[in-house]
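Engineer: The amino acid sequence is not available; the structure is as follows:
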């Protein structure tokens, strides 16, 4: 099967599975909802921390990315849980082409939803902030908004790679959610472990969403927003390569 045919097949699979559509809808609703809630109650006059109006738009990402994790895992692992992976590989014997096709379609969809979510969160939050808000024309603001959407797509792709390695929805979700929700935050939160924590994918990648690097109590990093995104891309590449190697060498 040619690569365009693989893409078409994977698109059909994803759009006809209700769970993936609902998961992406939850990404949008949770992210935008929490951003609106947090920004509507935030005291912009507080002198306790540096304020970043643009970054406040993405305060719901911490919650929305959990649904994106589930989406990334389910795209790959659902075929193993239903034993459809054998049928898929019989139709597309070239395993690398099969997995890359699946990842390409799902990542494109995640990017579209991520960008829709980041722009919606931004405009709603800035409207709620009123005079304290900023516009897309502000310094580095557009980079932050677009970067937030790219960040969400990279989260999904990273999780696809991990799911391809573990080949289990339960194992993948049980590993990834604590990794992003707890381990990353804990390692970045303590001085003794911050040097390690700041190089984890979510901590490094999220720098792209900051206009003011030290806003909201964030610590200075040895890399900038693009450097942080580059570190996250390296993590994603490692996960994707790992998934491809497992699929190519392992039994279906």
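Structural biologist: It's in. The shown structure was predicted, so the numbers you read here are calculated from the model rather than taken from an experiment.
Engineer: okay, CA-based contacts and neighbour counts for the rest of this
Structural biologist: Fine.
Engineer: how close does residue 229 sit to residue 24?
Structural biologist: Distance, residue 229 to residue 24, using Cα to Cα, to the nearest Å: 22 Å.
Engineer: These two: which is more packed in?
Structural biologist: Using other Cα atoms under 10 Å, the more surrounded residue of residue 229 and residue 24 is residue 229, with 25 against 21.
Engineer: Residue 80 versus that one, what's the distance?
Structural biologist: From residue 229 over to residue 80 the distance is 31 Å, taken as Cα to Cα.
Engineer: can you check residue 97 too?
Structural biologist: Applying Cα to Cα, the value for residue 97 to residue 80 is 17 Å.
Engineer: Same question for residue 230.
Structural biologist: Residue 230 is 31 Å from residue 80, by Cα to Cα.
Engineer: now the helix or strand where residue 22 lies, how far from the centre of its chain.
Structural biologist: Using DSSP states H and E, residue 22 maps to helix 18-41. Centre-to-centre, helix 18-41 and its host chain are 13 Å apart (Cα atoms, centre = their mean, to the nearest Å).
Engineer: this is the other structure I want to compare:
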């Protein structure tokens, strides 16, 4: 049993073959799909996906940092309404993204901090998006750290030191296609990180692993990530799958 802790199965890139794509993943051994939110424009699609796959799909709720714009307070209110209306497995993906635009830096910080506080109140894990913002994210995590703060550092691409710092805040490292890239760098030190801190993800339809790099990613390709971790940790495919799935259960509680 393999768990994909981060996949955008509701993406319009899957509109023409979603059912067969999900079946390919199941045939490859993936039996749990954790679905991050982006903003309110995707909520209906997420709910439809869950309704069609009630035993396999687990939804998060949150406001993605690249969706923090002029109307971010309105979007945050919608997140809060949904969190009060029904259960979700996590608050995410949330965080900071300073790669494309720094215009809303202050608003991203506020949105991140606010959603962390909601997660702690509800005893939910968080799923962190970080791009060109390690220092800013760590500053907020340091201020908000507590026994109730836990989650996943999605698509971790930092250094060994940053990996250790993320783990110190009770975060697992989300490892996906980047670990298979020749210039991905994280494969050079992952063996220094205990596998108990690792979960698997695809971020599909993005960041397809080698040999599919540059193509549409899908959850079935997570087996290529497992193969890479087999080499890194000198464990069997089955052991990697079992350990990382248990790690995901420790985070999400499901």
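Structural biologist: That came through, no problem. None of these values were measured; they are calculated from a predicted model.
Engineer: what TM-score do we get after superposing?
Structural biologist: Here the TM-score for the pair of chains, by TM-score structural alignment, normalised by the length of the first structure, is 0.27; 111 aligned residues with a Cα RMSD of 5.7 Å.
Engineer: on that earlier part again, now do the helix holding residue 22 of the first structure: everything it contacts.
Structural biologist: Helix 18-41 of the first structure has contacts (Cα atoms under 8 Å, 6 or more residues apart in numbering) with 14-15, 56-68, 70-71, 74-75, 110, 113-114, 116-118, 120-121, 124-125, 128-129.
Engineer: Of those, which belong to helices?
Structural biologist: Of these, the ones assigned to helices by DSSP state H are 14-15, 56, 61-68, 70-71, 74-75, 110, 113-114, 116-118, 120-121, 124-125, 128-129.
Engineer: Could you write me a ChimeraX select line covering just the buried ones among these?
Structural biologist: Here is the ChimeraX command that selects the buried residues among these (16 or more other Cα atoms under 10 Å):
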select :14,56,61,62,63,64,65,66,67,68,70,71,74,75,110,113,114,116,117,118,120,121,124,125,128,129
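Engineer: hey, where'd the helices end up in the stretch 101-250 of the second structure?
Structural biologist: Here the stretch 101-250 of the second structure has its helices, by DSSP state H, counting those that start in this stretch, at 105-122, 134-144, 160-168, 222-233, 237-252.
Engineer: Please render those helices as JSON lines that adds distance to residue 49 of the second structure and mean neighbour count to the earlier fields.
Structural biologist: Putting the helices of the stretch 101-250 of the second structure into JSON lines (distance: least, Cα to Cα, whole Å; neighbours: other Cα atoms under 10 Å) gives the following:
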{"stretch": "helix 105-122", "distance to residue 49 of the second structure": "23", "mean neighbour count": "19"}
{"stretch": "helix 134-144", "distance to residue 49 of the second structure": "30", "mean neighbour count": "15"}
{"stretch": "helix 160-168", "distance to residue 49 of the second structure": "31", "mean neighbour count": "16"}
{"stretch": "helix 222-233", "distance to residue 49 of the second structure": "20", "mean neighbour count": "20"}
{"stretch": "helix 237-252", "distance to residue 49 of the second structure": "19", "mean neighbour count": "19"}
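Engineer: how near is residue 44 of the second structure to residue 59 of the second structure?
Structural biologist: Distance from residue 44 of the second structure to residue 59 of the second structure, by Cα to Cα: 12 Å.
Engineer: Next: residue 107 of the second structure.
Structural biologist: 25 Å.
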